[in-house]
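Student: the sequence and its predicted three-dimensional model are supplied below.
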Amino acid sequence: MQNFVTARAPGKINVALAVGDLADDGYHPLATVFLALNLTEDVTAHRAEGLSLEYAPGPIDTSDLATDESNLAIRAARLLADTTGHPADAALTITKRVPIAGGMGGGSADAAAALVACDALWGTNLTREDLVALAAKLGADVPFAVAGGVALGTGRGDVLSPVLTEGTFEWVLRLSDEGMSTPLTFRALDEHRAKHGAALGPVVDPEIEARVLHALRAGDPVALADALSNDLQAPALQLRPDLAEALEFGETHGALAGIVSGSGPTLGFLAADAAGADALAATFRREGHRVVRASGPVPGARVIEAA
């Protein structure tokens, strides 16, 4: 019987995001390509009575984050307990490294790591497929945090198909001190499409261009840079013109290409190699920008320590 289990799950970047028109259920159908980054979250589940959560000191300020039943990691542990019939007994400790509210799936990674850690601690022995199915009940990005690697996501982004990938892609992530409202960004996209609907035509079944998948399969950062796409980028830049300036700065100082990550405000810059990414990160920092280096793909949620 384990006394504690630590699981690690990755943050992500969307290298392509196609958004369909607003559906009757109030959601937009999506087609996206997730790439898991080595910017990770660790969740340690200790044997305890009842369910609790705290944040360990680390590089991310977590003072404003909830630790009650609204926290996604707590919800994940409780869902696992309810599904398996095991008592919801665990003290969770989270070490955060993924920026908060940056569109990089940090909360989803917490949930994925909590599922894997509690499954191992409690000996509930769910399959990876079972864990992915549970993850889908917690949020659209959580199944990918369990799966990791590179995947094509459809539906709300939670129906996953693995994508063959060669090599490692090097990124510089430019962070913003001011968050963005995802619903506001989607609304701006809807308004733009309504205004220009006659010219644009309906987007019923969003698709990812084949060249994105070809670039990943070839491990070719130059080809991938040319194929980066995000339907939410234009509305995000419209709402936040300062992001456009930062995007231009990165693309004129060594990045192969830059992209708004998801609905923003994080910007992802793809470099040709690790040395190029390191140089770009240093240039951003000299200009006063807050940046993080990352690379991927990396595996999904997995146990890294137990005793």
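Tutor: Alright, I've got the coordinates.

Student: please count neighbours and contacts with C-alpha atoms only from this point.
Tutor: Noted.

Student: all strands for this protein, in order.
Tutor: Assigned by DSSP state E, the strands in the chain fall at 4-19, 30-46, 51-55, 90-95, 150-155, 159-162, 169-174, 229-230, 257-260, 267-271, 291-296, 302-306.

Student: included below, for side-by-side comparison, is a second structure:
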Amino acid sequence: MSFAERSDAVHVRAPGKINIYLGVGARRDDGYHALATVFQAVSLYEDVYASPASDFSLTVSGDVDPSTVPLDDRNLAMRAAKLVAQAAGVTEGVALHLRKSVPVAGGMGGGSADAAAALVACDALWGTELGPHALHDLASRLGADVPFALHGGTAVGTGRGEQLTPALAPGRFDWVLVPSDEGLSTPAIYARLDEQRARVGSLADDPPLSLDVPVAVLQALRAGDPLALAPVMINDLEAAAVAERPELDHILAEGVRAGALTGIVSGSGPTIAFLCAGPEAARAVQDELLAIGREALHVHGAVPGARIMS
């Protein structure tokens, strides 16, 4: 019997994300960089099933090489389950099953989505009723992207990205994603960015320790206007990701030639997100990229965060 068929399993779905804007400031004393980003949750999901058990265990399925997903405490979902148990004084275990669709190490927060879904699933399974504020606090302890996966929608993230302010974005935005067969290490991309900045002689306070999202980005989102959004999308990590994986530059050009308004590396990469004028335009871009041998996924945003499906 599969996890999806078990009557005692709690099924929670959480979305992957793209970074519509990502400004990276200086490295802080805690090792993290100051960020100003705009997250958008998109319709590519991670599904987490939680079932009663005497101990903690984790299994994985989906479009993923199982060897790339740790099954122990290195996995954010496992750590999320144990955090809920610790916070609520639960002495039971849980059997977690992850059905993955978001690219692993792809800059789309798949692991963070797993963690957010595991928080919600375990809270429901054990009836701990921790509430949204406590779950947000636990999410913040797990990683900078986990709180956003919990809430979804479109939001401005500051600090390490965990300090969220909902952004008014009433329209639908259509994206075509081009994933990569091999992921990129987020710490490695930040390290390369630091190296690039050191080579050009950045001062200690340049880039700044605190950042703001440009008003033009927020205005385009508020207007629901992809044409206005396209020219103001920026990712400070993109140059580092392209330096690590030069093929990304060619893919960015291919998507624009196929009719996308613009393309951007999502987060630390290597997944590329192409913004399109609407659903029909996105399907046309997807078809063009598929025709030249690229994997291409049509998704839309914004969608809700982690939520119980059954």
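Tutor: Here it is on my side, so go on. Because the structure is predicted, anything quoted here is derived from the model rather than measured.

Student: circling back: using TSV, lay out the strands of structure 1 together with distance to Asp110 of structure 1 and mean neighbour count.
Tutor: Listed next are the strands of structure 1 as TSV, based on distance: least, CA to CA, whole Å; neighbours: other CA atoms under 10 Å:
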stretch	distance to Asp110 of structure 1	mean neighbour count
strand 4-19	7	27
strand 30-46	6	26
strand 51-55	11	19
strand 90-95	7	22
strand 150-155	19	23
strand 159-162	19	17
strand 169-174	20	25
strand 229-230	25	20
strand 257-260	23	25
strand 267-271	21	28
strand 291-296	18	20
strand 302-306	12	16
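
Student: so which of those strands gets nearest Glu129 of structure 1?
Tutor: strand 159-162 (11.1 Å; CA to CA).

Student: post-alignment, the closest one versus structure 2, mean distance?
Tutor: Taken against structure 2, strand 159-162 of structure 1 registers an average deviation of 0.8 Å after superposition, with mean CA distance after the TM-score superposition for structure 1.

Student: show me what Ser112 of structure 2 lines up with in structure 1.
Tutor: Under the alignment by TM-score structural alignment, Ser112 of structure 2 pairs with Ser108 in structure 1.

Student: for its match, give its distance to Lys137 of structure 1.
Tutor: 11 Å (CA to CA, to the nearest Å).

Student: looking at the two now, which is surrounded by more residues?
Tutor: Ser108 (28 against 13; other CA atoms under 10 Å).

Student: which position in structure 2 aligns with Lys195 of structure 1?
Tutor: Matched by TM-score structural alignment, Lys195 of structure 1 corresponds to Arg199 in structure 2.

Student: and that match, how many neighbours?
Tutor: 9.

Student: how close does Val24 of structure 2 get to Glu129 of structure 2?
Tutor: Val24 of structure 2 sits 36 Å away from Glu129 of structure 2, going by CA to CA.

Student: no wait, Phe274 of structure 2
Tutor: Distance, Phe274 of structure 2 to Glu129 of structure 2, by CA to CA: 39 Å.

Student: His97 of structure 2 too?
Tutor: Distance, His97 of structure 2 to Glu129 of structure 2, using CA to CA: 22 Å.

Student: if we ignore the residues flanking it in sequence, what's nearest the aligned partner of Asp205 of structure 1 in structure 2?
Tutor: Alignment note (TM-score structural alignment): Asp205 of structure 1 maps to Ser210 of structure 2. Nearest non-adjacent residue to Ser210 of structure 2, counting by CA to CA, 6 or more residues apart in numbering: Ala34, 5.9 Å away.

Student: structure 2: which residue goes with Ile259 of structure 1?
Tutor: The alignment partner of Ile259 of structure 1 in structure 2, by TM-score structural alignment, is Ile264.

Student: ok, Val142 of structure 1 - contacts?
Tutor: Gly105, Ser108, Ala109, Ala111, Ala112, Val132, Ala135, Ala136, Asp158 (CA atoms under 8 Å, 6 or more residues apart in numbering).

Student: give the full set of residues in contact with the second one.
Tutor: In other words, Ser108 of structure 1. Counting by CA under 8 Å, 6+ apart, the residues that Ser108 of structure 1 touches are Leu72, Gly139, Asp141, Val142, Ala145.

Student: 10 Å - rerun?
Tutor: Shown in contact with Ser108 of structure 1 (CA atoms under 10 Å, 6 or more residues apart in numbering): 9-12, 41, 72-73, 76, 114, 135, 138-146.

Student: have a look at how far, on average, the longest helix anywhere in structure 2 is from structure 1.
Tutor: When structure 2 is parsed with DSSP state H, its longest helix is helix 110-126. For helix 110-126 of structure 2, the mean deviation from structure 1 after alignment is 0.6 Å (mean CA distance after the TM-score superposition for structure 1).

Student: for that helix, the distance to its chain's centre please.
Tutor: Centre-to-centre, helix 110-126 of structure 2 and its host chain are 15 Å apart (CA atoms, centre = their mean, to the nearest Å).

Student: angle of it against strand 33-53?
Tutor: Counting by axes from the mean of the first three to the mean of the last three CA atoms, to 10 degrees, helix 110-126 of structure 2 points 40 degrees away from the direction of strand 33-53.

Student: that older thread, mutual contacts of Ser108 and Lys137 of structure 1, please.
Tutor: Ala76, Pro143.

Student: any idea how far the residue of structure 1 positioned farthest from its centre lies from His192 of structure 1?
Tutor: Going by CA atoms, centre = their mean, the residue of structure 1 most distant from its centre is Ala198, 33.6 Å out. Computed with CA to CA, the distance linking Ala198 of structure 1 and His192 of structure 1 is 11 Å.

Student: try Ala77 of structure 1
Tutor: Per CA to CA, Ala77 of structure 1 is found 40 Å from His192 of structure 1.

Student: and those two? Which one has more around it.
Tutor: With neighbours defined as other CA under 10 Å, Ala77 of structure 1 and His192 compare such that Ala77 has more, 27 against 14.
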